[in-house]
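Student: I need the structure of the sequence given here:
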Amino acid sequence: MASENVPLVDLRAQYLALKPEIMAAFEEVLEGMQLFIGPRQKAFEQEFATYCGCQYSVGNASGTNALELALRACDIGPGDEVITVSNTFIATVEAIALVGAIPVFVDIDPETYLMDWRQLESVLTPRTRAIVPVHLYGHPVEMQPVMDFARAHGLRVIEDASQAHGATYQGQRVGSFGDVGCFSLYFSKNLGAFGEAGICTTNNADLAEKMRMYRDHGSRVRYLHEVIGSNARMDELQAAVLLIKMPHLERWNAARQAHAQTYTEQLRDVVDAVPVVRDWGSHVYCYYVIQIPQRDQFRAALQEEGIGTNIHYPTPLHLQPACAQYGYKAGMLPVTEALASQIVSLPMYPELTEKQLQHVINTVKKYASSLASNR
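Tutor: Below is the predicted model:
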């Protein structure tokens, strides 16, 4: 039935709830015609910094820009090595490559799918300059040992928190641990613009000033360019949307957590693995990722029932053609590689109804039952 269709993400439901406020804000922005680095961006930057427990934030044009600006501000450049993970979106590595640095991969924890900090020592070299832990799917990396390792070796830490707006580690929000926290505000994220945007958080005034300069063609004063920068400015229309959405983020995250709890309670004995939440962290479920046998057949079965799914991510970065130059081969990151063939994301967004949730759960159970009877 059409009423039971469940997309992977339903952006329209959120838009309709906020439409009058958003359209009024758009009209105000367009009347004033200050279309970037305007009052709404500055107000949003302040709100987001406060929310994350940071002194400063720097709005920009995308999560990829956020990572690149952070790396540049931390003086990471050609020949420097940056430790990160392969189980992430390619933007994490693109940013490292764009500043001329070299990504060095460690494997992941098989339960959380996040950076295994125990492996950091094994890849440390005299050229290592930074670590980019990725708070993937909405769950934080175990930051204390990462920070301890970084301090012991004089390394920068740049958090990729693109999928973890509001997630906490030991009660402290992600984005506030490292030198810089980087967030994507891509339209489908927990806090999303109407298109593309990003933001960096920091407690370092000098890094904040550098990132502001780099995002605006290397200038603090118009037409005076101190360094070669880029055009990574957040536009004022996106800032208007984000400023309206910001007060709703905690409620939306709570709805995601409630949906995840329902999924987990009903599916933990049905699928091979449900998301793990460590007792030191909170999960904000940008994605709800399970492991399931015969994944392609599973996705087809759900599609027939009107249910959208996705794979985040089917090919690890160290095996991507774009990363061939870094010399990684199949078998070098065994946990990451095994996971990539088994994971699938179920529908997850705050506006999911009880009926939709139950339809997904019932369909997953039906698939699992059918699989068991065919064995």
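
Student: From here on, just use CA atoms for contacts and neighbour counts.
Tutor: OK.

Student: which residue packs closest to residue 63, ignoring adjacent ones?
Tutor: Leaving aside its sequence neighbours, residue 63 sits nearest to residue 184 (Cα to Cα, 6 or more residues apart in numbering; 3.7 Å).

Student: ok, that neighbour - how many residues close by?
Tutor: The tally of other residues near residue 184 (other Cα atoms under 10 Å) stands at 30.

Student: ok but residue 201 is inside a helix, no?
Tutor: No: assessed with DSSP: H, G, I helix; E, B strand; the rest coil, residue 201 is strand; it does not lie in a helix.

Student: contacting residues for it?
Tutor: 49, 52, 54-58, 175-176, 180-182, 208 (Cα atoms under 8 Å, 6 or more residues apart in numbering).

Student: Give me the number of neighbouring residues for the closest residue to it other than its chain neighbours.
Tutor: Distance criterion Cα to Cα, 6+ apart; nearest residue to residue 201, sequence neighbours excluded, is residue 57 at 4.3 Å. Residue 57: 29 surrounding residues under other Cα under 10 Å.

Student: Same check on the one 4 residues further on?
Tutor: The local packing of residue 61 (other Cα under 10 Å) involves 22 other residues.

Student: Over to residue 283?
Tutor: By other Cα under 10 Å, 27 other residues sit near residue 283.

Student: Next one: the closest residue to it other than its chain neighbours from residue 236, what distance?
Tutor: Of all residues not flanking residue 283 in the chain, residue 139 sits nearest, at 4.5 Å (Cα to Cα, 6+ apart). Distance of residue 139 to residue 236, computed by Cα to Cα, to the nearest Å: 30 Å.

Student: Likewise for residue 178?
Tutor: Taking Cα to Cα, one finds residue 178 at 28 Å from residue 236.

Student: Next, please give the residue ranges for the helices of this structure.
Tutor: 11-32, 39-52, 63-73, 91-98, 120-123, 143-153, 205-215, 236-245, 249-267, 295-304, 334-340, 354-374 (DSSP state H).

Student: Specify the angle between the third one and helix 91-98 in degrees.
Tutor: With axes from the mean of the first three to the mean of the last three Cα atoms, to 10 degrees applied, the angle from helix 63-73 to helix 91-98 works out at 40 degrees.

Student: here's the other one to compare against:
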Amino acid sequence: MSIPFIDLQAQRKVLGEKVSLAIQAVLDRGDFIQGQAVRTFETELAEFTGAAHVVSCANGTDALTLVGMAENLGQGDAVFVPSFTFVATAEAFSLLGVTPVFVDVQPDTYNMDPASLKQAIIDAKQSGLSPRMVVAVDLFGQPADYDQITIIAKENDLIVLADGAQSLGGEVKAKKVGTLADYTTTSFFPAKPLGCYGDGGAIFCENGEKAALLTSLAQHGKGTEKYDNVRIGLNSRLDSLQAAILSVKLSVFAEELDKRQVVADRYTNALHNLVTTPFVKDGYRSAWAQYTLRLENRDALKAHLAERGIPTAVYYPMPLNKQTGYQNDPVVSTGVAASELAAQEVLSLPMHPYLESDVQDQIITAVQDFYG
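Tutor: Below you'll find the model as predicted:
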């Protein structure tokens, strides 16, 4: 039996006809662009997270870029980005002419290291860049240390943006992702904890004027008149079909998060004596986008599991500072050793809410067999 890394079909069976009916409702109305389903989903997502405003858009990368545009970032400005993350976190700002400055991560959570951030801000100022924004990534589903990051940001008059592409549903001391920073962005790529059947993204913020600006920027910079575009914008809209699908998925999302936690706990209880398992800080809740092990002989375990029909994934095999397109961007003067080592040692196991216990036992046994 083939084991899927993420089983979207299992979720589809649970949702039953609800998705089909939601899609049919959009087809019947014919409001495919910025239709009723989009406004409904934005309202539902704001209620779920507690965010004052939710602005949907075409994808998670655009969400980041739109925040940069709303804050008028450009040439000579610096944004501080963890080196150990997906390329979109830096790419979204490089497109605006902004300089990403690569910061190291903490070796246990893989999230931005506040001490490294402090040094990177000093470095950027000394190099003549204008520090503007911290882009903290909630890698694998656990929120970053926003308490410390926010203190540092306020000391340096920086905006804090939470890249919550993997962490929607996560919490810090009962506060949900979407309310932990000045802005939060997320992605609805199908493999995300809350994913659609195409692509989509959203931005969360507390400031109504910024939300209105983001809405304008995501729709060609529109003004009050349909053909009076008052600023340069993007064509970045979540379509109605995807919004309708997301509303259905959001209705079971809280339950799915609980199920992800059960899977994570079973993995950890069975494997923590053999291999480094994920560390979640006290008072934090992970959305468990990934369940990621850490070991020196990563490739050997990956091959061992593949022989037994168990898929794995490496997120990410190369830190951003090593990637060809970003090798000329500045790196914090103290280096990003934790990021570079993590890229050599991480390995993610199958993780989704519908991972049956017998399949999980099969995965656990295979890992245990590797260690003899």
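
Student: who has more neighbours, residue 139 and residue 236 of structure 1?
Tutor: residue 139 (31 against 22).

Student: Map the more buried one onto structure 2.
Tutor: When structure 2 is aligned by TM-score structural alignment, the residue opposite residue 139 of structure 1 is residue 142.

Student: just residue 179 of structure 1 next, same as before
Tutor: Checking TM-score structural alignment: residue 179 of structure 1 goes with residue 182.

Student: what's the answer for residue 100 of structure 1, then?
Tutor: When structure 2 is aligned by TM-score structural alignment, residue 100 of structure 1 is paired with residue 97.

Student: any idea how far residue 320 of structure 2 is from that match?
Tutor: Taking Cα to Cα, one finds residue 97 of structure 2 at 17 Å from residue 320 of structure 2.

Student: quick one: which of these two has more around it?
Tutor: Legend: neighbour count by other Cα under 10 Å for residue 97 of structure 2 and residue 320, higher for residue 320 (26 against 15).

Student: Tell me if I'm right that the more buried one and residue 326 touch.
Tutor: Yes: contact criterion Cα atoms under 8 Å: residue 320 of structure 2 and residue 326 qualify, at 6.5 Å.

Student: Alignment lookup: residue 20 of structure 2 to structure 1.
Tutor: Match for residue 20 of structure 2 (TM-score structural alignment): residue 23.

Student: Likewise for residue 362 of structure 2?
Tutor: Per TM-score structural alignment, residue 362 of structure 2 is aligned with residue 359.

Student: what's the neighbour count on its match?
Tutor: Residues near residue 359 of structure 1, counting by other Cα under 10 Å, number 19.

Student: From residue 307 of structure 1, how far out is it?
Tutor: 9 Å.

Student: can you tell me which residues contact the equivalent of residue 282 of structure 2 over in structure 1?
Tutor: Structural alignment (TM-score structural alignment) places residue 282 of structure 2 against residue 279 in structure 1. If a contact means Cα under 8 Å, 6+ apart, then residue 279 of structure 1 has no contacts.

Student: cool, and residue 311 of structure 1?
Tutor: 343-345.

Student: try residue 45 of structure 2
Tutor: Residue 45 of structure 2 sits next to 54, 250 when contact means Cα under 8 Å, 6+ apart.

Student: Residue 231 of structure 2 pairs with which position in structure 1?
Tutor: Per TM-score structural alignment, the equivalent position to residue 231 of structure 2 in structure 1 is residue 227.

Student: What of residue 160 of structure 2?
Tutor: Residue 160 of structure 2 maps onto residue 157 in structure 1, by TM-score structural alignment.

Student: Was I right to think that match contacts residue 178?
Tutor: Yes: taking contacts as Cα under 8 Å, residue 157 of structure 1 lies within contact range of residue 178: 4.7 Å.

Student: circling back: got the contacts of residue 311 of structure 1 as TSV, with distance to residue 170 of structure 1 columns?
Tutor: Output for the contacts of residue 311 of structure 1, formatted as TSV (distance: Cα to Cα, whole Å):
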residue	distance to residue 170 of structure 1
343	27
344	28
345	26
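
Student: Restricted to strands, list the residues you listed.
Tutor: The strands, defined by DSSP state E, take in 343-345 from the contacts of residue 311 of structure 1.

Student: Show me which of these are buried.
Tutor: Buried members of these, counted by 16 or more other Cα atoms under 10 Å: 343-345.

Student: Go through those and name the one nearest residue 215 of structure 1.
Tutor: Distance to residue 215 of structure 1 across those (Cα to Cα) is lowest for residue 345, with 33.4 Å.

Student: Excluding chain neighbours, what is closest to the counterpart of the closest one in structure 2?
Tutor: Per TM-score structural alignment, the equivalent position to residue 345 of structure 1 in structure 2 is residue 348. Excluding the flanking residues, the one nearest residue 348 of structure 2 by Cα to Cα, 6+ apart is residue 292, at 4.1 Å.

Student: mind listing what the alignment partner in structure 1 of that neighbour touches?
Tutor: In structure 1, the residue paired with residue 292 of structure 2 is residue 289, using TM-score structural alignment. Neighbour list for residue 289 of structure 1: 137, 274-275, 343-346 [criterion: Cα under 8 Å, 6+ apart].
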